[in-house]
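> Build the 3D model from these lines:
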Amino acid sequence: MSAMTRRALLTTTAGAAAGVAVAGCGASDGSHSGAAPSARRTGEHSGASGARAPSTTVRLIGDGSTADTGPQPGQPVVDRLEPGQTPPQFVVFSWDGAGEIGNGLFPRFRKLADDHGAKMTFNLSGLYLLPESRKLQYAPPNSPLGASDIGYLADDHIRMTLDNLRQAWTAGHEIATHFNGHFCAGAGSVGRWTPADWKSEIDQAVAFVTQWKTNTGWHDDEPLPFDYAKTLVGGRTPCLLGQDNLLPTAAALGWRYDTSNPGGNQTWPDKMQGLWNFPLQLIPFPGHTFEVLSMDYNMLANQSHAATKSDPRNYPYWRSQATASYIAGFQRAYETNRAPFYIGNHFEDWNGGIYMDAVEGAFQHIASLGYKDVRLVSFQQLSDWLDAQDPAMLARLRELEVGQQPVGGWKRFTGQVPASDATGAAPAAGAAAPVPSAT
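This next block holds a predicted model:
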């Protein structure tokens, strides 16, 4: 079955008058001891690849599918922007679905990130750890038992996914959620779900991750090295639908952020119902007067009208166009208001894999610039930094519109915010001091 027939296409628009601005979701094919890194500021380039924390005691949780192995390795010390300072440029690369089906995309981008000391967010679909033989354990809201618009992974692909999740978390990346069945249309669409429906979906997503040994029978395999019930603090809904009813449930569960808004601008984030709102953003789209959402599927939707296999003669231009679009979004933020920049992706080979190449090309370009004030982080790490800031400073940053430079320069602009002791969540007492960065 083809990739597009296994997912519902989306109808979400994002304010671009002329462009197709929809968000698709990645479904994977369902057929078949070293020294800890030194302290550094949130997302600051470390030069390390795959650095591991010292060995620690492993406390198995439940049936042993997950374990408490202590603090996550590779997490930087949170710093605080002071009056007169220039804010860092945060960039978040995130992945929806986050399953590995033998095409090497999960390890490809883990290695890319680790080679540059970067962190990413992997939004795991809970069904990717549930064997199809046990699919009737999934009770999606408003749909039959076991229903799924992304199918189920073969057993060997579940093992590959587990292995990549272990390595990703140990390297410091975030494991968030993309929920389960990915319903985008009809009576079962996530856009119709109530807060109670979202609670059921989240509970099931957590259960599939924390009970995969029971569901697979692989009791001798290594656990996932994290307590998912505690470390899960955010995610992205299928098709960017249903955020309004998700937020009350997410807030009640203690989540810290959500990335399900169907389109936003490149401005500094604010909170919605107590959670940081990190929407995909409208960014320049070379060759067009309209802008496009910062997600690989939206590039595809505008270039090939959602066809995943098109005329290969178009691929070189489309690849370079998508790469240039991501780079343009980064440059606009870096050279003006320094708003955090978010990019959404899927582990897919749409149109010959050109969007994977485009994402890697943009990442390589940003990393090659060598800017010490650029931080490639996860959404959780960005939330950590925002929570540690003076609310007055964040309010000042939110005054800047898309592409607007601070009047009089950054020293004057942030210098007009009086120093304050007020923070949302300051670093823990006794934490190592952040490493100074070059100016």
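
> okay, CA-based contacts and neighbour counts for the rest of this
Will do.

> Tell me which residues of the helix of greatest length in the chain come out buried.
When the chain is parsed with DSSP state H, its longest helix is helix 315-335. With burial defined by 16 or more other CA atoms under 10 Å, the residues of helix 315-335 counted as buried are 315, 318-330, 332-334.

> so how many other residues sit close to the nearest residue to Arg319 once chain neighbours are set aside?
If the residues on either side of it in the chain are set aside, Arg319 comes closest to Ile354, at 5.2 Å by CA to CA, 6 or more residues apart in numbering. Residues within reach of Ile354, counting by other CA atoms under 10 Å, total 22.

> try Arg313
8.

> show me where the stretch 301-439 of the chain has helices.
315-335, 350-368, 379-387, 391-397, 410-415 (DSSP state H, counting those that start in this stretch).

> Can you tell me which residue is spatially central in the protein?
The residue lying closest to the centre of the chain (CA atoms, centre = their mean) is Ser94, at 3.0 Å.

> here's the other one to compare against:
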Amino acid sequence: MSFPRRSARSHEGVPMRAFTAEERPPQFVLFSFDGGRQDARWKTFLDAAADSDAKFTVFQSAINLIETANRENYTAPGNEPGYVGTEFGGDEAEVAQRIENINTAHAAGHEIGTHYAGHLCAPTRYGADQWSTAEWEQEYGSFTDILSDPGAYNPGSSLPALEVTPDDVKGGRLPCLDGEWDQLVPMWKDNGLEYDTSRAAAASGVAWPYQEDGIWEFEMPMTWSPVLAEKDAASPFVMAMDYNFWISGNGGKDIPEDVSRLTDFQYRTYRYMYDSAFAGNRAPLVFGNHFNDWGLNAFNPAVEKVMREVCVEEDTYCVTYQQMIAWLELQDPEVLAAWRDQARSATGTDAEALSW
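Sure, this is the predicted structure:
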């Protein structure tokens, strides 16, 4: 499938104007995917987005653009060459296909953000939770170097040109959500990054994003789940991310008889989040996912179904983070503050009224 070329900041179809305090804002939805590795996932969501007039964001792991045979061409801060917390890119054909997928998404107006490079988290000997600003500069420098010229990290391979540049990248999500804010902010600003979407929400439910130290923060929400409420009323909350549904759903196991139950778990929870926010505070919804096969591919069908359903709903816009920020920056700060002061959505208090 071919797509017309659009920018991740394209405002086509989005109501780009300031809203008054008396108006209901639109319902924005931010579909995002960490990693960007699996070819099948790229195709699934490119097709779903095209059919539902949606835009999404992929937080690309730079090591997915390095062939596994060339792993020692990347070194994470404080670690040995080639030591990472997730997979490299596979063989030459896989990396070439991934570059083509990124180019196709970029041309269609989807956003490519950063998932940094080596995916080194707290359980590792020297993970991102311990890195200084200088080490984050090294890590983000690796990301931008790889993005600028994947061929340099894969000598002898014949790879297509990558059309996304570091200037196109304006924010990202930290691997495992690990990193110290005070060490990250100087690096973000030094590299022209405008937003982060890594913090676990300070309270349960869905709230409007905010700026801190000049950085837009889109927190990862802790949402009430109708599925968890039915199972255990004392513990009905889960982070809105596929990995957390997997861990909460069956402890992170690949069990064939659990697949439909896990799909239903994520689907019903995401649908409740949308219905609650749409009827409530209209806070932008952060749906954080991965390109993965977890739970024997239990979660991608749920995300695809939600995308196809909610993105065509009235007064709903499925956008990139860059589109979202462009809209937020048009709004009167006092109106934004009033929206932030509203009661959070997706806390379960409205479940009965919403027939959940």
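
> Got a TM-score for the pair?
In this superposition the chains share a TM-score of 0.88, using TM-score structural alignment, normalised by the length of the second structure; 333 aligned residues with a CA RMSD of 2.1 Å.

> before we move on, the earlier item: now distance to His305 of the first structure too, for the helices of the stretch 301-439 of the first structure, in TSV please.
As requested, the helices of the stretch 301-439 of the first structure are arranged in TSV below (distance: least, CA to CA, whole Å):
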stretch	distance to His305 of the first structure
helix 315-335	12
helix 350-368	11
helix 379-387	30
helix 391-397	37
helix 410-415	42
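
> Which one, of the ones you listed, ends up nearest to Pro248 of the first structure?
Among those, helix 379-387 comes nearest to Pro248 of the first structure, with 18.3 Å by CA to CA.

> coming back round to it: so for Trp198 of the first structure, which of the helices of the stretch 301-439 of the first structure sits nearest?
It's helix 379-387; of the helices of the stretch 301-439 of the first structure, that one is closest to Trp198 of the first structure (CA to CA) at 20.7 Å.

> quick one: the closest one to the second structure mean distance?
Superposing on the second structure and averaging over aligned pairs (mean CA distance after the TM-score superposition for the first structure), helix 379-387 of the first structure comes out at 1.1 Å.

> what distance separates that helix from the middle of the whole chain?
12 Å (CA atoms, centre = their mean, to the nearest Å).

> Which residue numbers in the second structure does that helix align to?
Aligning helix 379-387 of the first structure against the second structure (TM-score structural alignment) gives residues 321-329.

> Can you tell me what sits against that stretch?
Contacts to stretch 321-329 of the second structure, defined as CA atoms under 8 Å, 6 or more residues apart in numbering, come from residues 8-11, 16-17, 28, 30, 57, 111, 170, 216, 336.

> can you pull the buried residues of that stretch?
For stretch 321-329 of the second structure, the neighbour count (16+ other CA under 10 Å) marks Tyr321, Gln322, Gln323, Met324, Ile325, Ala326, Trp327, Leu328 as buried.

> now stretch 167-175 of the second structure
Going by 16+ other CA under 10 Å, stretch 167-175 of the second structure has these buried residues: Asp168, Val169, Lys170, Gly171, Gly172, Arg173, Leu174, Pro175.

> Kindly report the same for stretch 76-84 of the second structure.
Result for stretch 76-84 of the second structure [16+ other CA under 10 Å]: buried residues Ala76, Pro77, Gly82, Val84.

> so which strand or helix has the aligned partner of the first one in the first structure?
Pointing back at Ala76 of the second structure there. Aligned counterpart of Ala76 of the second structure in the first structure: Pro140 (TM-score structural alignment). Assigned by DSSP states H and E, Pro140 of the first structure falls within no helix or strand.

> can you pull the contacts of Pro140 of the first structure?
Pro140 of the first structure touches Gly146, Ala147, Gly181, Glu201, counting by CA under 8 Å, 6+ apart.

> let's see 10 Å
146-148, 180-183, 188, 190, 197-198, 200-201, 204 (CA atoms under 10 Å, 6 or more residues apart in numbering).

> on that earlier part again, a markdown table for the buried residues of stretch 76-84 of the second structure, including distance to Thr197 of the second structure?
Listed next are the buried residues of stretch 76-84 of the second structure as a markdown table, based on distance: CA to CA, whole Å:
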| residue | distance to Thr197 of the second structure |
| --- | --- |
| Ala76 | 22 |
| Pro77 | 22 |
| Gly82 | 27 |
| Val84 | 22 |
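
> which of those residues lies closest to Ile255 of the second structure?
Val84 (27.0 Å).

> which one in the first structure is aligned with Arg5 of the second structure?
Using TM-score structural alignment, Arg5 of the second structure sits opposite Arg52 in the first structure.

> Narrow the contacts of stretch 321-329 of the second structure to those that are buried.
Ala8, Arg9, Ser10, His11, Met16, Phe28, Leu30, Thr57, Glu111, Lys170, Trp216, Leu336.

> Let me know whether the third one touches Thr320 as I believe.
Yes. At 9.3 Å, Ser10 of the second structure counts as touching Thr320 under the criterion of CA atoms under 10 Å.

> any shared contact partners between the two?
Gly109, His110, Ala326.

> Contacts only, for the residue nearest to Arg319 of the first structure.
Asp296, Leu300, Tyr315, Pro316, Tyr317, Trp318, Arg319, Ser320, Ala322, Thr323, Glu348, Glu360.
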